[in-house]
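Peer 1: any chance you can model this:
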Amino acid sequence: MNSEKITLKCTLTGILGELIKKIVAFILIIVGCIITNGIRSSLLKKHGSTLFSLDASKFGALIVTILVHILLIAFIIAAIIIFLKIIGLLYELNTVTIIDFAREKIIVEKTLFPFSKEVDENKFNEIIEVGICQKGIDRLVNSGALYVEYLAYNRIDSKMRSIYIPYIENPYEKKQILF
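Peer 2: I've put the predicted structure just below:
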């Protein structure tokens, strides 16, 4: 067993795959929002200056305009949600996992919000298995997630526990160091 500390830190390269997916989704939603707004503007220009100026004789145009407004609102809400997920993903960069073989502890430090920090310490005695999870883009940028299973002994029995460490750069190299 190693007698050292191994620090596993989330890196920009580690989150790159997920970040690219979220940015592409955000751009597609913004493009959809722009197209929907153009359709809305042309419908209102053609049938009336505002949604409320459409009369009952143009019932079909009224329904289509209302549906376009609902679609536009859905695009705006989706853009806000994706933007917040991108911000949350960038907060993952502050996550550090320290595996201290000398003290037999796994320490996970996370910054959840600008003024909130969470530190989680778990006792371990033996690492049983280290798995790697890589998606398509992760393989291209040599990043991924580690899934570590370990045993924690106490006076009565032992418990098998696990920890998921996402957005790690060079996961195969880190696996060789751990296992």
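
Peer 1: from now on I want contacts and neighbour counts done on CA atoms only, so please keep to that.
Peer 2: OK.

Peer 1: gap between the residue most central in space within the chain and L140?
Peer 2: With distances taken as Cα atoms, centre = their mean, L89 lies nearest the centre of the chain, 4.7 Å away. Using Cα to Cα, to the nearest Å, L89 is found at 19 Å from L140.

Peer 1: rewinding a little: wait, isn't the residue nearest to the centre of the chain in contact with I15?
Peer 2: Yes: the pair L89 and I15 qualifies as a contact (Cα atoms under 8 Å) at a distance of 7.4 Å.

Peer 1: what's the helix or strand for the residue nearest to the centre of the chain?
Peer 2: helix 59-91 (DSSP states H and E).

Peer 1: tell me which residues in whichever helix or strand comes after that helix are buried?
Peer 2: As assigned by DSSP H and E, the chain's next helix or strand after helix 59-91 is strand 96-100. Neighbour counts using 16 or more other Cα atoms under 10 Å place 96-100 of strand 96-100 among the buried residues.

Peer 1: please generate a structure for the following sequence too, so the two can be compared:
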Amino acid sequence: MFGLNGVEIVSAFLVLFAIIDVTGSVPIFLNLKSKNKIIHPTKSALYSFFILLLFLFVGDGILNLFQVDVSSFAVAGALVILIISIEMILGVEIFKNDNPDGDGSSTLVPVVFPLIAGPGTFTTLISMRAEYHIINIIIAVALNMILVFAVLRYLDVVKKLMGASGVYIIRKFFGIILMAISIRLITSNMSALIASFS
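Peer 2: Reported below is the predicted structural model:
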């Protein structure tokens, strides 16, 4: 039921890592810093963590309110994930829209939303509830937020280590992984939906 599962934690972590794509967002973060915008690594990670956890639980309540089962939403979410994977592979931008400049700090907008806790991440969390136990998803979210903090805290070091080509390769690689995951989600949940009708 609520047991820890290492395979689920790793799988959920990789899905969220690919969706959040904090390494792929490094150029955006560096661009914000070049405009003298302030990014607080600790606040960014904590705000994102609590927003994602809130949606993980409240999102399910919203589904119940509209009488939508998790499998149906998982298929819809998998289609969104598929679109995101195409975005990453082809280098087009759908969900990551830069908002107009705020005053001083860019921690909440656009770092927390929509770059980290955006539409793609919300949809993915709900979709994963059809596949993984809640506790494993929570741990995967926490691990990703630790990674988000590390990247934002050591942004200049990350830039030097990865380089432009490194960011490019990681983005394309995880785009392909996401595409495979989205197809698996669609096929597994479609089977459950067809079985429920029959």
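
Peer 1: superposed, how do the two chains score by TM?
Peer 2: The TM-score (TM-score structural alignment, normalised by the length of structure 1) is 0.29; 64 aligned residues with a Cα RMSD of 3.5 Å.

Peer 1: quick check: longest helix in structure 2 by residues?
Peer 2: helix 155-197 (DSSP state H).

Peer 1: OK, contacts around the residue nearest to the centre of structure 1?
Peer 2: L89 of structure 1 makes contact with 15, 19, according to Cα atoms under 8 Å, 6 or more residues apart in numbering.

Peer 1: buried set for the helix or strand in which M145 of structure 2 is found?
Peer 2: Using DSSP H and E, M145 of structure 2 sits within helix 134-153. Using 16+ other Cα under 10 Å as the test for burial, helix 134-153 of structure 2 gives 134-149, 151-152.

Peer 1: what comes into contact with stretch 123-137 of structure 1?
Peer 2: 17, 104-106, 143-153, 171-172, 175, 178-179.

Peer 1: got a PyMOL select line for the buried ones in these?
Peer 2: With 16+ other Cα under 10 Å as the criterion, this PyMOL line picks the buried residues out of these:
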select buried, resi 17+104+105+106+143+144+145+146+147+148+149+150+151+152+171+172+175+178
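
Peer 1: narrow the contacts of stretch 123-137 of structure 1 to those in helices?
Peer 2: Residues of those located in helices (DSSP H): 17, 171-172, 175, 178.

Peer 1: can you put the residues you listed in CSV and add distance to I73 of structure 1?
Peer 2: Below are those laid out as CSV (distance: Cα to Cα, whole Å):
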residue, distance to I73 of structure 1
G17, 28
P171, 41
Y172, 44
K175, 46
L178, 48
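
Peer 1: among those residues, which pair sits farthest apart?
Peer 2: G17 and L178 (23.8 Å; Cα to Cα).

Peer 1: how near is F149 of structure 2 to V15 of structure 2?
Peer 2: Distance, F149 of structure 2 to V15 of structure 2, by Cα to Cα: 18 Å.

Peer 1: need the contact list for L19 of structure 1.
Peer 2: Neighbours of L19 of structure 1 in contact, by Cα under 8 Å, 6+ apart: 86, 89.

Peer 1: that'll do, ta.
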